[in-house]
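*Asks:* need coordinates for the below:
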Amino acid sequence: MTDDLLARAIALVRHTGLDYGFLAEAYERNALLQGAKVSLLVMLSTVVLSLVFGVGLARLLVSPHKRVRWLAQGFIELTRNTPTLVQLCCAFLVVNTLITQTLARWQLTNPLTPFFWAVTLLSLHKAAFHAEALRAGIEAVPPAMLEAATSLGFSARERLWRVQLPLALRAAWPSLMNNTVELVKASSLASAIAVGDLTYSALMIWTQRDNVLECMVLLLLFYGVVTYAVHALGVWIERRLQMPGYGATGHAALGSAAHA
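*Replies:* The predicted model follows:
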């Protein structure tokens, strides 16, 4: 039944000049499906880790210790001011190679895979942007709220985690979602270091079949659908996080950022 529907869809689309006959081949169809699964896994992993790393960096940015703040700011500036692809290639082709050579002296195998490097570097790169958005949100918390928390006996750490960060998250949410949408699109860079995602699978297919247009249309549709889903989820969460009278944010800003 599924094969029959696929054959009809291929025949229907062929009238537009696009030949998706290669999808009838089980090997190439399965390669694309597996690539889509890997892409989604990269996206999910980087979205979660970038938020975790971003919160950690934001905490360092508001640290009372000047040297800690300088180190965190230096990392953020280095990360934001260099291309993601360059960072990814340097980590995988330089750092990973040095680790492999070092472990080889003890006859050990490097356990760090291209997937690890892609997820780690993409997460750290976007965490720098998350951190700045959260820092601005933390500093925007009204002093009266901090004074109220202090009067209730909250320590500085408790004020940060129980008052400032929750409010900063609400204030920074549109910026965080804009960064997340960009991260979802940037996940395709994982193919540059041979991570078997959808972009890499499509590249392997069009190299053999010379059907670049058909594969590119598939990639555009896939990333377009996923990006829109992330945007819609972000708008829904933003509505849930809104607090009457404090930090009300409009959906237009998030929507325009997601489609930028």
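*Asks:* when you work out contacts or count neighbours from here on, use the C-alpha atoms and nothing else.
*Replies:* Will do.
*Asks:* next, residue 17: secondary structure please.
*Replies:* Following DSSP: H, G, I helix; E, B strand; the rest coil, residue 17 is assigned to coil.
*Asks:* I have a second one here; can you model it like the first so I can compare?
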Amino acid sequence: MLDSILAGFVTYTKSLGFNFGFLTSVYERTIWIDGISMTLILIAVTIPVSLVGGGLLAAALTSGRKYLSVPARVFVELTRNTPTLVQLMCAFLVVNMLISKALGGAQYNPFSPFFWVVAVVGLHIAAFHAEALRAGIESVPSATLEAARAIGFNRLQILWFVEFPLALRAALPAIVNNLVNLAKLTTVGSAIAVGEVTYASIMIWSQRDNVIELMIVILLLFSLINLLIARTGRWLENKLKVPGLGI
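*Replies:* Modelled structure (predicted):
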């Protein structure tokens, strides 16, 4: 049933000048579906990594302790001011190689290309999350902080129960925008042979010369993914907004 539907689709699109013939090949179709699955897995794993990293960096930046804020600031500036692809290549070709040598060979290295994509992209976006959260934390009214201190909250409790909840509401639009960028950045995995949808598409179009068709599909796929992220972010904004604020 599926094969007949796909065959009809391929025939119809061919009459319009498009080449989707790979859909009738079980091998190529499997590669492409696996690529889409890998892209979705990368996004699903990298999003929480970026959020946790951004929260920790924001806490360090606003801690008031130089031994925490200075390294965090250096990391944020270095990370957000250099290309993600360059960071990935440095991590995979330099850091990963040094780890392999230290462990006695690549066969003993537990870190896969998938790990490096998640780590690099996640921490790259975490730097942007951190700046958004830092701005939100610093925008919390001083009277609110004084009230928290008056009821006996310590610095950590103020950060966790007062500043972070309010900062998250203020920073949520920027964080959602960062997550949209994160989804797009997972395509850098193709540079180190992580089998996400871009890498799978390259393998197919190198044999079939159907670059235009697959690029159109990739654009539509990421448009759909990021539309879902944006809609989820808008729902969270409405869910978390302070009642009566702005009325």
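*Asks:* what about residue 213 of the second structure, neighbour count?
*Replies:* Counted with other Cα atoms under 10 Å, residues neighbouring residue 213 of the second structure total 15.
*Asks:* hmm, I typed the wrong one, I wanted residue 64 of the second structure.
*Replies:* 11.
*Asks:* repeat that for residue 17 of the second structure.
*Replies:* Counted with other Cα under 10 Å, residue 17 of the second structure comes out at 9.
*Asks:* one more: the one 4 residues further on?
*Replies:* Here the number of neighbours of residue 21 of the second structure (other Cα under 10 Å) works out to 18.
*Asks:* also the one 5 residues further on?
*Replies:* Other residues near residue 26 of the second structure come to 11 when the count uses other Cα under 10 Å.
*Asks:* tell me the spacing between it and residue 77 of the second structure.
*Replies:* In this view, residue 26 of the second structure and residue 77 of the second structure are 46 Å apart by Cα to Cα, to the nearest Å.
*Asks:* residue 134 of the second structure too?
*Replies:* 14 Å.
*Asks:* who has more neighbours out of these two?
*Replies:* For residue 134 of the second structure versus residue 77, neighbours defined as other Cα under 10 Å are more numerous around residue 134 (24 against 13).
*Asks:* remind me which helix or strand residue 122 of the second structure belongs to.
*Replies:* For residue 122 of the second structure, the enclosing helix or strand under DSSP states H and E is helix 113-138.
*Asks:* next up, identify which helix or strand the residue nearest the centre of the second structure is on.
*Replies:* Ranked by distance to the mean C-alpha position of the second structure (Cα atoms, centre = their mean), the top residue is residue 182 at 3.0 Å. Using DSSP H and E, residue 182 of the second structure sits in helix 164-185.
*Asks:* distance from that helix to the first structure after superposition?
*Replies:* Once the two models are superposed, helix 164-185 of the second structure sits on average 0.5 Å from its counterpart in the first structure (mean Cα distance after the TM-score superposition for the first structure).
*Asks:* skip ahead from that helix and say which helix or strand is next.
*Replies:* helix 197-208.
*Asks:* who does that following helix touch, helix- and strand-wise?
*Replies:* helix 26-61, helix 211-240 (3 or more Cα pairs under 8 Å, 6 or more residues apart in numbering; DSSP states H and E).
*Asks:* which position in the second structure pairs with residue 134 of the first structure?
*Replies:* Under the alignment by TM-score structural alignment, residue 134 of the first structure pairs with residue 133 in the second structure.
*Asks:* for residue 185 of the first structure, see how far away the residue of the first structure most remote from its centre is.
*Replies:* Most distant from the centre of the first structure: residue 151, at 39.2 Å, with distances by Cα atoms, centre = their mean. Residue 151 of the first structure sits 45 Å away from residue 185 of the first structure, going by Cα to Cα.
*Asks:* can you pull the contacts of residue 180 of the second structure?
*Replies:* 226, 229, 230 (Cα atoms under 8 Å, 6 or more residues apart in numbering).
*Asks:* likewise residue 184 of the first structure?
*Replies:* Per Cα under 8 Å, 6+ apart, neighbours of residue 184 of the first structure: 43, 47, 223, 226, 227.
*Asks:* make it 6 Å
*Replies:* Going by Cα atoms under 6 Å, 6 or more residues apart in numbering, residue 184 of the first structure touches residue 43.
*Asks:* and for residue 62 of the first structure?
*Replies:* Contacts of residue 62 of the first structure (Cα under 6 Å, 6+ apart): none.
*Asks:* can you report how many residues lie near the aligned residue in the first structure for residue 204 of the second structure?
*Replies:* Aligned by TM-score structural alignment, residue 204 of the second structure pairs with residue 205 of the first structure. Residues lying near residue 205 of the first structure (other Cα under 10 Å) number 18.
*Asks:* spatially nearest residue to residue 205 of the first structure (excluding sequence neighbours)?
*Replies:* residue 28 (7.3 Å; Cα to Cα, 6 or more residues apart in numbering).
*Asks:* now do the one you found against residue 137 of the first structure, distance only.
*Replies:* 47 Å.
*Asks:* which of these two has more residues huddled nearby?
*Replies:* residue 137 (22 against 16).
*Asks:* which residues touch the nearest residue to that one once chain neighbours are set aside?
*Replies:* Closest residue to residue 137 of the first structure apart from its sequence neighbours, by Cα to Cα, 6+ apart: residue 168 at 4.0 Å. Contacts here follow Cα under 6 Å, 6+ apart; on that basis residue 168 of the first structure touches 134, 137, 138.
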